[in-house]
Structures are given as structure tokens and as C-alpha cells.
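Enquirer: Got a sequence here, can you model it:
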Amino acid sequence: MSIIDKFLAKRNGGNPTAEMGFTDHIEALRWHLVRALIAIIAGALIVFFNIDFVFQKIILGPANNDFISYRLLCQFGKSIGVDALCMDPLKIKFQNNELSGQFMMSFSVSFMLGFILAFPYVFWEFWKFVKPALKPGELKYARGIVFWSSLLFFIGVFFAYFLIAPFTINFFANYQLSPQFENIITITNYYDTMSDLILGLGIVFELPIIVYFLSRVGILTPKFMRDQRRIAIVVIMVIAAVITPPDWFSIFLVAIPLVLLYEAGIIVSARILKEKKLKEKETLDW
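Expert: Predicted coordinates:
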């Protein structure tokens, strides 16, 4: 029996020959996706009808010198004697080089933020589809998974928006090879950078949840994750170097939370392995 067949069998209550077939499962999945998409569109409409405020105050927030992160980071830096936290004033100009650029940008921003707003419901729909395939014992340890997944996602989003984005934008906006060169950035390039950071870290912060599911199906083990820790740290440092300005403070600012998430994943995987061993022991004793 293939992995898909096993999954479908579990959704049928453990009976592979149950009435609900493959096409029925696809139909169920389709309606989960439709409802999730409706939630995203609803969130996107809320953003679209407030697009002026959203774009000026939220999307362009890190591009303004009075952005809250710049002020708080500078105050914190002065209190601990780290002047690097007081970033240079921004000298940044934007341009639109496409006829429909600003109009299409409003749709892109609306759908990105719509997805962020609807994420708890989107994940809940995904969970409703997967849930029937889990055993009662697995469901017991999956309580609150929608809450924890949403919390981790929003922590990643806020971490990217309030910490990583300001450092990234400030560095690249003020970087010059020569005073003769002026940084005039397209709104598309600016938005792509912001969306990659925000959605990227939001998804990366789901690492413990991903580890949980992979450990449940036996793909990941704590031993494997411990053995690959050095390689994982190198990969994390590379990722941090790619999405942040090339200075060690910014790189460590991103790398440290990611390493902590990896360590949290090891703890999650070890707990699941312990539960499996206890269950096997109880079965043998019986």
C-alpha cells in the first residue's frame, strides 16, 4: 500500500476499502482549498479598501526615518553602548517604471497581507483535511496545533518586519559605490524584498511544526538532527547572510532565532520518539 493509500485509508477510519474513494478525497480537499481562498480574498478586500493607509504606513513604514524600530533600536543601542544600532538616516527615492505598476502593486500587497491575516483559518482548513488521518493518540499530542502554528507564523512575520526589514532596507538604501550614483529603487523591487523577508521568515518559523509531522511519520529523528547540527548551522548562516545586509550583527540577528528553532525541533522530535517507545513498550507488555 502506497503512502497516499495509507493516508486515505486513515481518513476512511482505517478501512482502505471504505466507500470514500480517491476522487472523494480530492473533492474534500478542493472545498478546503476553496474556503481557504475565500478567507484570503476576504482579507485581501479589507486591505484593498484601505490600501492608501496600508501602503504608506505599513509597507513603506521601514522606509521612513520615523519608523518605530529605528527609534527603539537606537535608544536600546545607546543604553548598552552599541552605536551600530543607531542607523543612518534613510536617503531613498522610489520610482514606478511600468504603466500599470502601482495599480498591480495594490493587488499584490492586498493578497500578501490577506494571506497573512487569514493564515490561522487557512491552516485550520489544512488541519481539518489532515486530522481524520491521525490516530486518537496522535490527536492527543496535536492539540492546539492551529494556535501554535499561527503564533509561530506571526512571530516570524513581526520579527522580519520590525527587525530584519529595517536593517536590510537601511543598509542597501544607503549603500553607495560612488557619490555620483543615486539609489532610485523601483517599488516592485522594494515590495519583492519586503514580501520575501516577511513571508519567508513567517514560513521558516514553522520549523518546529514541520519537524513534528516529519517525526510522527518517522522521517526525522532527534539523532539525525543532532548529527546534522553543524551542517544545519552552516545552512542557517548562509540563509541569514543572503536575506540580511552583509554585516555580522544583522546575520546573527537572524541566525540566532533560527538556531533556537532548530534546537526546539530536536526537543520536539525527541519527545515524539520517547512517546513512540513508551507506546511500543506498553504494547509488548500487554
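
Enquirer: alpha carbons only for contacts and neighbour counts from here, please
Expert: Noted.

Enquirer: can you map out the helices along the protein?
Expert: 3-11, 22-48, 51-53, 68-80, 101-130, 136-140, 145-159, 165-174, 187-204, 207-216, 222-227, 229-243, 248-285 (DSSP state H).

Enquirer: Just put those helices in CSV and tack on mean neighbour count and distance to Gln95.
Expert: Formatted as CSV, these follow (neighbours: other Cα atoms under 10 Å; distance: least, Cα to Cα, whole Å):
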stretch, mean neighbour count, distance to Gln95
helix 3-11, 16, 49
helix 22-48, 16, 21
helix 51-53, 15, 17
helix 68-80, 15, 24
helix 101-130, 18, 10
helix 136-140, 12, 51
helix 145-159, 19, 26
helix 165-174, 20, 14
helix 187-204, 18, 6
helix 207-216, 18, 37
helix 222-227, 15, 46
helix 229-243, 16, 23
helix 248-285, 16, 27
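
Enquirer: Give the closest residue to Gly265 in space, chain neighbours not counted.
Expert: Pro208 (4.7 Å; Cα to Cα, 6 or more residues apart in numbering).

Enquirer: So what's the gap between stretch 279-286 and the chain middle?
Expert: 38 Å (Cα atoms, centre = their mean, to the nearest Å).

Enquirer: now stretch 238-257
Expert: For stretch 238-257, the distance to the chain centre is 16 Å (Cα atoms, centre = their mean).

Enquirer: next up, for comparison:
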Amino acid sequence: MAEPTNNKEDELAGTEQPFVQHLIELRDRLLYCCYGLAVAAALLAIWPGPSGLIDFIAIPIRAHMPEGAKLIAIGVFSPFFVPLKVLGMTAVLLALPWLMYQIWMFVAPGLYSHEKRFALPLIFFGSLLAYAGIAFVQFFVLDKMFIFIQRFAPAAVQATPDIASYVEAILSLYIAFGVAFQVPIVVMLLVRFEMVTIEKLRSFRGYFIVIAFVVAAVLTPPDVVSQLALAIPMCLLYEVGIISAKYFVKHSKAPDERADAPTP
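Expert: Model prediction:
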């Protein structure tokens, strides 16, 4: 948070609230989050429904299974709990902008006006990046990953995956890619709060490539395709973050900071 200048009245002066008031505000925001999740879950339960969601996320693997083959449920309660788990995770994704908005509304009173201008766009930009990462998994990574894995499957072995293990595996991929696609946001914030300079980020590029491949190896299954599919976008998004940081810092400064900035 930017420090107020000495020659200008602090716009947040006198706005401090007691601790109990903060707890009440936190409670209200958590309730709004629960309401949003409940609405999202109800809409998804109506359409496409838990079965429809399972059918959708199973498209990539069923495309590589024998015709007529289906995923199996080994656990006694898997046919009941797995669709509910998928419904819950999808509700979180659907309500993600609303959840992020509630977080912003909770912290907004403690932000200066110039900080509010860039906080809300960042929240929704981050949500879009998370959606992009999940869509990348669903429509590209899973298909290529299953093609790669099947090349090593013996001819005498027929793959009949368990629905619980399949859902757990792809949900972990959704989370990994959704978080990894936030690299531009992290880069811009690091530069904006002067924790690092753009020049240092450029010189750190080689080290970040190594870090990206290590992170991909840890977060993805032990196959080359999914690891490359995560590491390469992270490197590209790092470059996007560097390019965007200069513009972001320029337009998110306080008015007095802009006036004091040297003219290029």
C-alpha cells in the first residue's frame, strides 16, 4: 500500500474501524461467498447436472477408450460422492469472480483511490487466466497426455480407469494450471510494489525457465507432455508479465507519484 505524502492530506485518515467491525464485515463477506456458491451449485445441479458434468470432463479419456467402454466405480459410494465433488468444484469455478469480488470489497476500505483502480481489474484478469488454464487442460493437455500414455500401454492391457482416481487426477491438473497461469499477475504486483525491477526480471529469465520446469515436474503427472504443457506456458506468461508490468506500473501510480516521475 502506498505511503501518503507529507504535503497532502491522507485520504484514509479517520476511516479506521474497530476490530469488531472488521469481524462483522468479514462475516458478511463470507456469507455472501456462501450465497454465491449455493446459487452456482443450484444452477449447475439443474443444468447440466452432476451426470452431465461427469460426462463433460470424461470426454478426453473416453475418446481414447474402446467404443462402448465406460469409466468404472470401484468404491461403494463413488457413484454418489464423485459427482457431488465435481459439482462442488465446478460451482467454485463458476462463482470465482464473485468470490474474488467479495475479497476485494473486504480490503477496499483500506486502499487508496489509485490502488482501487487497479485492484478490481486484476481480480477479474486473474479469474480469466484461471479459466484459460483450466480450458487449456480440458481441451488440449488431457488429449495429448492420454495419447502419450497409451503408447506405453501393453497390447494385452485394456485401460478401464476408476472414476474417483480420474477425477482426482484432472482436478489436481485444473488447480495446477489455474494457479500457474497467474504468473503475469504475480510479476506485475512484484514490480508495482517495488519488490523487484523489470531489469532484474529480465536478467532472471533463465532461472525462471528452470523453476518453471521444476514446478511442472512436481505438479503434473510423470509424463513429458503434461510437464511441457505447463512449463512452456509459464515461461510465455512470464514474458507477458514483464511486458505488462511497465504499462501497469505507469497507470497505477498515485497522482503525486506521477507528477514526481521523471519525464522520459
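
Enquirer: TM between them?
Expert: The TM-score (TM-score structural alignment, normalised by the length of structure 2) is 0.78; 249 aligned residues with a Cα RMSD of 3.2 Å.

Enquirer: okay if I get the helices of structure 1 as JSON lines plus distance to Lys91 of structure 1?
Expert: Converted to JSON lines, those look like this (distance: least, Cα to Cα, whole Å):
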{"stretch": "helix 3-11", "distance to Lys91 of structure 1": "54"}
{"stretch": "helix 22-48", "distance to Lys91 of structure 1": "28"}
{"stretch": "helix 51-53", "distance to Lys91 of structure 1": "22"}
{"stretch": "helix 68-80", "distance to Lys91 of structure 1": "14"}
{"stretch": "helix 101-130", "distance to Lys91 of structure 1": "21"}
{"stretch": "helix 136-140", "distance to Lys91 of structure 1": "53"}
{"stretch": "helix 145-159", "distance to Lys91 of structure 1": "24"}
{"stretch": "helix 165-174", "distance to Lys91 of structure 1": "6"}
{"stretch": "helix 187-204", "distance to Lys91 of structure 1": "14"}
{"stretch": "helix 207-216", "distance to Lys91 of structure 1": "36"}
{"stretch": "helix 222-227", "distance to Lys91 of structure 1": "44"}
{"stretch": "helix 229-243", "distance to Lys91 of structure 1": "21"}
{"stretch": "helix 248-285", "distance to Lys91 of structure 1": "20"}
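
Enquirer: What's Gln17 of structure 2 aligned with over in structure 1?
Expert: Taking TM-score structural alignment, Gln17 of structure 2 has Met20 as its aligned residue in structure 1.

Enquirer: For that match, give me its contacts.
Expert: Contact partners of Met20 of structure 1, counting by Cα atoms under 8 Å, 6 or more residues apart in numbering, are Asn12.

Enquirer: 10 Å - rerun?
Expert: 8-9, 11-12 (Cα atoms under 10 Å, 6 or more residues apart in numbering).

Enquirer: go on, Ile72 of structure 2?
Expert: Ile72 of structure 2 touches 78-79, 160-164, 166, counting by Cα under 10 Å, 6+ apart.

Enquirer: quick one: the residue in structure 1 that it lines up against and Phe107 of structure 1, what's the gap?
Expert: Taking TM-score structural alignment, Ile72 of structure 2 has Gln95 as its aligned residue in structure 1. To Phe107 of structure 1, Gln95 of structure 1 is 18 Å away according to Cα to Cα, to the nearest Å.

Enquirer: same thing with Leu152 of structure 1?
Expert: 26 Å.

Enquirer: about what we covered before: if I look at the match of Gln17 of structure 2, how far off is Met112 of structure 1?
Expert: 35 Å.

Enquirer: Trp124 of structure 1 now?
Expert: Where Met112 of structure 1 is concerned, Trp124 of structure 1 sits at a distance of 18 Å (Cα to Cα).

Enquirer: Then Ser149 of structure 1?
Expert: 18 Å.

Enquirer: that older thread, closest to Val157 of structure 1 among the contacts of Met20 of structure 1?
Expert: When the contacts of Met20 of structure 1 are ranked by distance to Val157 of structure 1 (Cα to Cα), Arg11 comes first, at 32.8 Å.

Enquirer: ok, now which ones touch the closest one?
Expert: Arg11 of structure 1 touches 5, 18, 20, 25, 129-135, counting by Cα under 10 Å, 6+ apart.

Enquirer: cool, Leu60 of structure 1 as well?
Expert: Per Cα under 10 Å, 6+ apart, neighbours of Leu60 of structure 1: 53-54, 67, 187, 190-191, 194.

Enquirer: what lines up against Ile198 of structure 2 once you look at structure 1?
Expert: Match for Ile198 of structure 2 (TM-score structural alignment): Pro222.

Enquirer: same check, this time on Leu99 of structure 2
Expert: Per TM-score structural alignment, Leu99 of structure 2 is aligned with Val122.

Enquirer: residues contacting its match?
Expert: Val122 of structure 1 neighbours (Cα under 10 Å, 6+ apart): 32-33, 35-40, 115-116, 146, 150.

Enquirer: quick check, nearest of those to Lys274 of structure 1?
Expert: Val146 (23.2 Å).

Enquirer: Is Asp55 of structure 2 in contact with Ala63, as I believe?
Expert: No. Between Asp55 of structure 2 and Ala63 there is no contact under Cα atoms under 10 Å: 11.6 Å.
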